[in-house]
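Participant: just a sequence and a predicted model for now, questions to come.
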Amino acid sequence: MRLLPATCLALLSTLAPSLSAAESRLPVVVELFTSQGCSSCPPADAMLADIARMDGVIALSLHVDYWDYIGWPDSFASPDHSARQEAYARAAGERMVYTPQIVVGGQDRVVGGDAMAVMEKLHAHAGAVTPVDLRARCHGGELRIEAPPAPLPGPLDVQVVRYRPEDRVDITGGENAGLSVAYHNIVTSWRKAGTWTGEEPLAMTVPCEGSDRAVILLQEPGPGRIRAAAKAGR
């Protein structure tokens, strides 16, 4: 089932919050755990393309490596992505991981092929605000991350995510043999750049080489709830 971007955007915009001077709108962060070797994943990959075009949403595609053994090694897969999904499972007290799976806001886990359930979670998160005025800019090979002091429930991990906007893969083996699949917002690296308590201004500079785009996430350890997020300008 494909989502209609205009319809989705209309649903999300109905919950746009009224912001105080000390608040910013919190983007809805959507993480899709997927694999080129998973026969159930192409519909979820297509749905992520629609989600990625919606205002107020940061959509990321994380390819896992644990299906590589069934006949097609995923060209975007990383054991780091598999480890992140496993960490989410442990935080939720779950023992199994699967694809496709979507995690919304670092909190809610949804079967990635269930479009209605995904939309319900997007709608639920669309009204969230944050006290963090997070800014990021990539220029001259450096990514500058800044935010003024803010009241936080505890220290947050500063996550730097690099991603490729789009690529297409002709799959010639495994469960999806014969398919040509377009992937969107493909995560190419994910690293923790530091920790921030909110007591002092956030001012951090990390390398930002190459053409991949960048997103900054401030997330509770665990991984847990995402408290702030921003795409890096150029």
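Facilitator: Looks like it arrived, so ask away. Bear in mind that the values here come from a model prediction, so they are computed numbers and not experimental data. Numbers count the residues shown, from 1 in each chain.
Participant: from here on, contacts and neighbour counts on C-alpha atoms
Facilitator: OK.
Participant: quick check: longest helix of the protein.
Facilitator: Of all segments of type helix in the chain, defined using DSSP state H, the longest is helix 79-91.
Participant: helices or strands next to it in the packing?
Facilitator: Here helix 79-91 touches strand 57-63, going by 3 or more CA pairs under 8 Å, 6 or more residues apart in numbering; DSSP states H and E.
Participant: pull out the buried positions in the strand it packs on.
Facilitator: V57, I58, A59, L60, S61, L62, H63 (16 or more other CA atoms under 10 Å).
Participant: same deal with stretch 109-129?
Facilitator: 109-115, 118-119, 121-123, 125-129.
Participant: in strands, which of those fall?
Facilitator: R109, V110, V111, V129 (DSSP state E).
Participant: which residue packs closest to the third one, ignoring adjacent ones?
Facilitator: Meaning V111. Closest residue in space to V111, ignoring its immediate chain neighbours: Q101 at 4.8 Å, by CA to CA, 6 or more residues apart in numbering.
Participant: list the contacts for the one you found?
Facilitator: Q101 makes contact with L32, F33, T34, R109, V110, V111, G112, G113, according to CA atoms under 8 Å, 6 or more residues apart in numbering.
Participant: closest one of the buried residues of strand 57-63 to N176?
Facilitator: Comparing the buried residues of strand 57-63 against N176 with CA to CA places H63 closest, at 14.8 Å.
Participant: I figured the closest one hits A83, correct?
Facilitator: No - between H63 and A83 there is no contact under CA atoms under 8 Å: 11.1 Å.
Participant: tell me which residues are up against the longest strand along the chain.
Facilitator: Counting by DSSP E, the longest strand found in the chain is strand 180-196. For strand 180-196, contacts defined as CA under 8 Å, 6+ apart pick out 42, 45-46, 48-49, 52, 59-63, 76, 80, 155-171, 202, 206, 212.
Participant: of those, buried ones?
Facilitator: So, by 16+ other CA under 10 Å, the buried ones in the contacts of strand 180-196 are 42, 45-46, 48-49, 52, 59-63, 76, 80, 156-165, 171, 202, 212.
Participant: filter those down to just the ones in helices.
Facilitator: P42, D45, A46, L48, A49, A52, D80.
Participant: comparison target, given below:
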Amino acid sequence: MRALLLLGALLAPAVQAATCSAVSGDTRNRLLELYTSEGCSSCPPADRWLSQLPPDSGVVPLAFHVDYWDRLGWRDPYAQAAFSQRQRARNSGPGWVYTPQVMLDGTDFRTWHRGLPARSNSPAQVGLALTLDQTPERVDVQADSRFSAPVAGRDATLYLALVENRLSSKVTAGENAERTLHHDHVVRQLVGPLDPRRALHSFKLLPGWKAANLEVAAFVLDAKGATLQALARPACP
């Protein structure tokens, strides 16, 4: 049944398909990762910066809330131990982690507060397409990648993320006690590595998540963790 729904989304009229699909362009979009926590007093400026990025900045922004600040008395409701582990893995060379940390295409980017570097117009080595099918309980995703050359797809992996915007918390303990914090691009679920040439996944929506504020992001990484292509679009209405 689920396969039929996905097939129906692919064969739907063009007007409908345009509302529930996205295709990357001829240039490469960059992956921007923010590792943050509501328990970290220096993180709110980075959270605001991420929220204010213009949509034409050429990046796919993702906020990963880590859990290692929870010990200070405030449990970040968006934090996951898996995201702390991801940050450590992404920093496997230096061997340390900190917040807020911004990574651009898998590389530590400490000058984020000065703005992003000029948008790259380098040709993309991979084209990425997303097709979504949404019900009140779940978001079904099909992602397809097409590599310009076999070497470009060697050992490449695909990740899919379900992201929520317009979140807020009134913090009552820890370093940000008595502050109301606002967040966008917060990763709710991350799956991967997947086969980039075709992947199907169903994200189950949990109580309290607002479907109108959800996005789906996809990104393809090479064997060294660098971004080959990234793409995001709002979930279907």
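Facilitator: Nice, thanks for sending it over. Keep in mind it's a predicted model, so treat the numbers as computed, not measured.
Participant: and the TM-score between these chains?
Facilitator: For this chain pair, the superposition-based TM-score is 0.77 by TM-score structural alignment, normalised by the length of structure 1; 198 aligned residues with a CA RMSD of 2.0 Å.
Participant: trace E215 of structure 2 over to structure 1, please.
Facilitator: E215 of structure 2 maps onto R213 in structure 1, with residues paired by TM-score structural alignment.
Participant: list the residues that contact its match.
Facilitator: Contacts of R213 of structure 1 (CA under 8 Å, 6+ apart): R162, Y163, R164, P165, A232.
Participant: quick one, what contacts the fourth one?
Facilitator: Put plainly, it is P165 of structure 1. H184, N185, I186, D212, R213.
Participant: try 10 Å this time
Facilitator: A49, A52, L60, S61, Y183, H184, N185, I186, V187, D212, R213 (CA atoms under 10 Å, 6 or more residues apart in numbering).
Participant: spatially nearest residue to whatever residue of structure 2 lines up with A203 of structure 1 (excluding sequence neighbours)?
Facilitator: Using TM-score structural alignment, the equivalent of A203 of structure 1 in structure 2 is R198. Nearest non-adjacent residue to R198 of structure 2, counting by CA to CA, 6+ apart: D144, 4.5 Å away.
Participant: how close does the aligned partner of that neighbour in structure 1 get to L11 of structure 1?
Facilitator: Correspondence of D144 of structure 2 to structure 1, assessed by TM-score structural alignment: E146. Remark: distance between E146 of structure 1 and L11 of structure 1 (CA to CA, to the nearest Å) = 31 Å.
Participant: residue contacts, the spatially closest residue to V23 of structure 2 that is not a sequence neighbour?
Facilitator: Counting by CA to CA, 6+ apart, A129 is the residue found nearest to V23 of structure 2 once chain neighbours are left out, at 4.4 Å. Contacts here follow CA under 10 Å, 6+ apart; on that basis A129 of structure 2 touches 21-25, 142-146, 198, 218, 230-232.
Participant: likewise G95 of structure 2?
Facilitator: Neighbours of G95 of structure 2 in contact, by CA under 10 Å, 6+ apart: R88, A89.
Participant: which of the three states applies to it?
Facilitator: Following DSSP: H, G, I helix; E, B strand; the rest coil, we place G95 of structure 2 in the coil state.
Participant: what's the counterpart of it in structure 1?
Facilitator: Superposed on structure 1 with TM-score structural alignment, G95 of structure 2 falls opposite R95.
Participant: thinking again about what came up before, is the match of D144 of structure 2 in a helix, a strand, or coil?
Facilitator: Per three-state DSSP, E146 of structure 1 ends up strand.
Participant: tell me who's in contact with it.
Facilitator: Taking CA under 10 Å, 6+ apart, one finds V132, D133, L134, R135, A136, R137, P201, L202, A203, M204, T205 in contact with E146 of structure 1.
Participant: again with D26 of structure 2
Facilitator: D26 of structure 2 sits next to N121, S122, P123, A124, Q125, V126, G127 when contact means CA under 10 Å, 6+ apart.
Participant: which residues sit in contact with the most centrally placed residue in structure 2?
Facilitator: In structure 2, the centroid-proximal residue (CA atoms, centre = their mean) is L62; its distance is 3.8 Å. Taking CA under 10 Å, 6+ apart, we find L62 of structure 2 in contact with 31-35, 50, 102-103, 161-164, 184-187, 217.
Participant: of those, buried ones?
Facilitator: Here, 16+ other CA under 10 Å leaves 31-35, 50, 102-103, 161-164, 184-187, 217 buried among the contacts of L62 of structure 2.
Participant: number of residues surrounding the alignment partner in structure 2 of V104 of structure 1?
Facilitator: Mapped onto structure 2 by TM-score structural alignment, V104 of structure 1 lines up with L104. By the criterion of other CA atoms under 10 Å, L104 of structure 2 has 21 neighbours.
Participant: circling back: just the buried residues of the longest helix of structure 1, please?
Facilitator: For helix 79-91 of structure 1, by 16+ other CA under 10 Å, it's D80, H81, S82, R84, Q85, E86, A87, Y88, A89.
Participant: how about those, which pair is most distant?
Facilitator: Largest pairwise distance in the buried residues of helix 79-91 of structure 1, by CA to CA, is 14.2 Å, between D80 and A89.
Participant: corresponding residue for A177 of structure 1 in structure 2?
Facilitator: Per TM-score structural alignment, A177 of structure 1 is aligned with A177.
Participant: what's the spacing between its match and G25 of structure 2?
Facilitator: 43 Å.
Participant: I'd like the buried residues of helix 79-91 of structure 1 written out as CSV, with distance to G224 of structure 1 added.
Facilitator: Output for the buried residues of helix 79-91 of structure 1, formatted as CSV (distance: CA to CA, whole Å):
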residue, distance to G224 of structure 1
D80, 17
H81, 15
S82, 16
R84, 11
Q85, 12
E86, 13
A87, 10
Y88, 8
A89, 11
